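**Q** quick one, structure for this:
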Amino acid sequence: MSVPAVPGAITADQVVATARSIAAVQDGEGGVPWPEGHIDAWNHVECLMAMTVAGLRDEARRGYDWLARYQRQDGSWPMKVAGGEPVEKGGESNHAAYVAVGVWHDLLVTGDEAFAASMWPMVTRALDFVVGLQTTRGEIVWERDEHGVPAAYALLTGSASIYQGLRSGVLLGERLGDPQPDWELAADRLGHVLAAHPEAFADKSRFSMDWYYPVLGGAVRGSEGEKRIEEEWDTFVVPDLGVRCVSDQPWVTGAESCELVLTLDAMGDRDRALRVFADMQHLRHEDGSYWTGWQFVNEKHFPHERSAYTAAAVILAADALSGATPGAAIFRDAGDHEVRITGDCGCEHARA
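**A** Predicted coordinates for the structure are as follows:
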């Protein structure tokens, strides 16, 4: 397996150095924390995927052991774990769903079906937890609190990521000989809501993630995806610097920049994907880690930290652009499945 490299932006040796910067902050149990010290399952999985891409398989597998250790009986993970203890005890639906993306990615990259099979019970519990939070309309609410009460609303970015998680889980089940038609049905229902029912989600439109994630997660592609990206391009993309985290602040962030790179690559827009990837390299530190963001009016790194999840997004974007590993197309392929409308939701799209 080769290591990703993107000419003019990042070398294979630099990718490995970036992966080692992630491993350097991994704790004794295999958890990969945020700079402030807590661990959440979504960002943790992203870091495991990046280390797998760069060949740090042992470190990644320790991270999957962490997931198995901290999964709860209902299939969820605490929102935040610090010092081995849950400090925010609710369970987020998108955190649980992303575990399926991670295990499917590991199988694509390593070909290790035995490992995937060993993780399968964890994945099934996680996605059953997720599907249990789906509403009648089809969106998936963002959490179940520590008392077991579902949230009153759904988040667009989270649901878009969940869509990819459900599709990954379906593919993984088919590979392992344990098909999951209920997850496929849930993904179709969710995909339709993501594409046709913006009113189903809380308004977080100032965040760039709400702009590109329906495309990145695979629910909105083709002409509708292209239209969505064009509509807010000038709002969020800062030439030569990267992508804003929020529309109303002069602040570009590395993770959002690289997720837009993955989105553009998934759309087949390689030229702009390469340009954004090259633009965000100003956030690279000499040790291979990446600053979280840059406040371009004050000309300061903000927050003043280097985050493992940013490094992970860089590596996954580099892999997508280079096609170096068998998992390089995991985001591109998330949009391969045509969303089937099941039942009549009453909207014009469904009647058509």
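**Q** alpha carbons only for contacts and neighbour counts from here, please
**A** Will do.
**Q** ranges for the helices of the stretch 1-150 of the chain?
**A** 12-23, 41-53, 57-70, 93-110, 113-131 (DSSP state H, counting those that start in this stretch).
**Q** buried ones in the first one?
**A** When you say that, I think you mean helix 12-23. 12, 14, 15, 16, 17, 18, 19, 20, 21, 22, 23 (16 or more other Cα atoms under 10 Å).
**Q** for the nearest residue to the fourth one once chain neighbours are set aside, give its distance to residue 21.
**A** The reference is to residue 16. Using Cα to Cα, 6 or more residues apart in numbering and skipping the chain neighbours, the partner closest in space to residue 16 is residue 54 (5.6 Å). For residue 54, the distance to residue 21 equals 12 Å [Cα to Cα, to the nearest Å].
**Q** could you do residue 42 as well?
**A** To residue 21, residue 42 is 18 Å away according to Cα to Cα.
**Q** one more to put side by side:
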Amino acid sequence: MISREQAVRTAESIAAIQQDDGGVPWPEGHVDVWNHVECLMAMSVAGLHEPVRRGYAWLARHQRPEGSWPMKLVDGVPTEPGGESNHAAYVAVGLWHHHLVTGDRRFTEEHWPMVKAALDYVAGLQTERGEIVWERDARGRPSAYALLTGCSSIHQSLRCGVRLADHLGDPQPHWELGADRLAHVLAAHPEAFADKSRFSMDWYYPVLGGAVRGPEAFELLEREWATFVVPGLGIRCVSDQPWVTGAETCELVLALDALGDRERALTLYADVQHLRHEDGSYWTGWQFANRRHYPHERSGYTAAAAVLAADALLGLSPGSGLFRDIDGTAVSDPEVCGCAAVRVPPGEEGL
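**A** Below you'll find the predicted structure:
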């Protein structure tokens, strides 16, 4: 386990890569909103208020009128113009987390319109069955499919958005209904999502995002534990490669902590510390067959996940329960969730 001082040093390694315009980039230089927000959350835990404020100003500056952001920006210029639903949604998690950590109501009120526009954009991509498709392209056309990991993250975002709305006296009941329907699809309808099962994120994210909790969550994690967990090193990014990654391992730590499985959470967090650099940053991953860091980079999003996991385990900030406290109540009535509308007609099950 790392100390509070070490967690702050890791957050400072994120601040060190923040660009002059406030964006927090990937190692190759582009910024995407989801990872940018996660980095702001880690810096909030460490009390790095000025970099966080600049990061939220970046978000406000680049949000488009319909509520989305470009998938990728380089030096503030969109290079992939489509708008991902889970990217837009995650600003709600970031702002709720910032409010929990700082209690700064004025800051929360200032950025509330940004969150409202973002979550309404996301809600507009929900299908009749309940999944939320992954993007609108540059022409505004919605994608034909949904991603399980992305929708699991959106579930958490909608729950955080509801809490923000209630706290500010501006209820958004359609977000809550959307979260209920999404939770049901995540728990009961794997066929609603594109098959990305080789990625560990598709394994644990329904738990991390709060859609699956309780005994079902333990059963879900046990199902692929041996596939993805490499004792002493962390977890694989993908099932078919000898490659463990820090961000995915720390997210599984958060999922285990959310279930109260503290022993395995602590073990995995200790295991992944081999990726920690002496300056507090974290290598993205380790290729354990070739015994080398892969890719040969230290990424802000990996450092951010490490800080958030440390916060959950050590209680470093008032936001340490962010992932534990998600209300994952799902709608069970198929008429409400939309299952009936998309049910395969009798006799056509094999078509």
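**Q** let me have the helices of the stretch 1-150 of the first structure in a markdown table, extended by distance to residue 200 of the first structure.
**A** Below are the helices of the stretch 1-150 of the first structure laid out as a markdown table (distance: least, Cα to Cα, whole Å):
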| stretch | distance to residue 200 of the first structure |
| --- | --- |
| helix 12-23 | 36 |
| helix 41-53 | 23 |
| helix 57-70 | 30 |
| helix 93-110 | 16 |
| helix 113-131 | 16 |
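**Q** out of these, which comes closest to residue 240 of the first structure?
**A** helix 12-23 (20.7 Å; Cα to Cα).
**Q** which residues sit against that closest one?
**A** The contact list for helix 12-23 of the first structure (Cα atoms under 8 Å, 6 or more residues apart in numbering) reads 3-5, 32, 47, 50-51, 54-56, 59, 287-290, 308, 311-312, 315.
**Q** quick one: residues contacting residue 54 of the second structure.
**A** 21, 22, 23.
**Q** now with 7 Å?
**A** By Cα atoms under 7 Å, 6 or more residues apart in numbering, the contact set of residue 54 of the second structure is residue 22.
**Q** which part of the second structure lines up with stretch 192-211 of the first structure?
**A** Counting by TM-score structural alignment, stretch 192-211 of the first structure pairs with residues 184-203 of the second structure.
**Q** in the first structure, which spans are strands?
**A** With strands called from DSSP state E, the first structure shows them at 80-82, 85-88, 91-92, 143-144, 237-238, 242-244, 251-253, 293-295, 300-301.
**Q** tell me the most buried of those strands?
**A** strand 242-244 (a mean of 29; mean count of other Cα atoms under 10 Å).
**Q** that one vs the second structure - mean distance after superposition?
**A** Here the mean offset of strand 242-244 of the first structure against the second structure after fitting is 0.4 Å, by mean Cα distance after the TM-score superposition for the first structure.
**Q** check the offset of that strand from the chain's centre.
**A** The chain centre lies 17 Å from the centre of strand 242-244 of the first structure; the measure is Cα atoms, centre = their mean, to the nearest Å.
**Q** buried ones in stretch 32-51 of the second structure?
**A** 32-48, 51.
**Q** residue range for it in the first structure?
**A** Counting by TM-score structural alignment, stretch 32-51 of the second structure corresponds to 40-59 in the first structure.
**Q** likewise for stretch 295-303 of the second structure?
**A** Going by TM-score structural alignment: stretch 295-303 of the second structure matches residues 303-311.
**Q** the matching stretch: end-to-end distance?
**A** 15 Å.
**Q** for residue 253 of the first structure, what is the corresponding residue in the second structure?
**A** So, by TM-score structural alignment, residue 253 of the first structure is matched to residue 245.
**Q** same thing with residue 122 of the first structure?
**A** Match for residue 122 of the first structure (TM-score structural alignment): residue 114.
**Q** mind checking how far the match of stretch 32-51 of the second structure is from the chain centre?
**A** 12 Å.
**Q** separation between residue 100 of the second structure and residue 28 of the second structure?
**A** 32 Å.
**Q** of the two, who's got more company?
**A** residue 100 (18 against 9; other Cα atoms under 10 Å).
**Q** having no further points to raise, I will conclude here.
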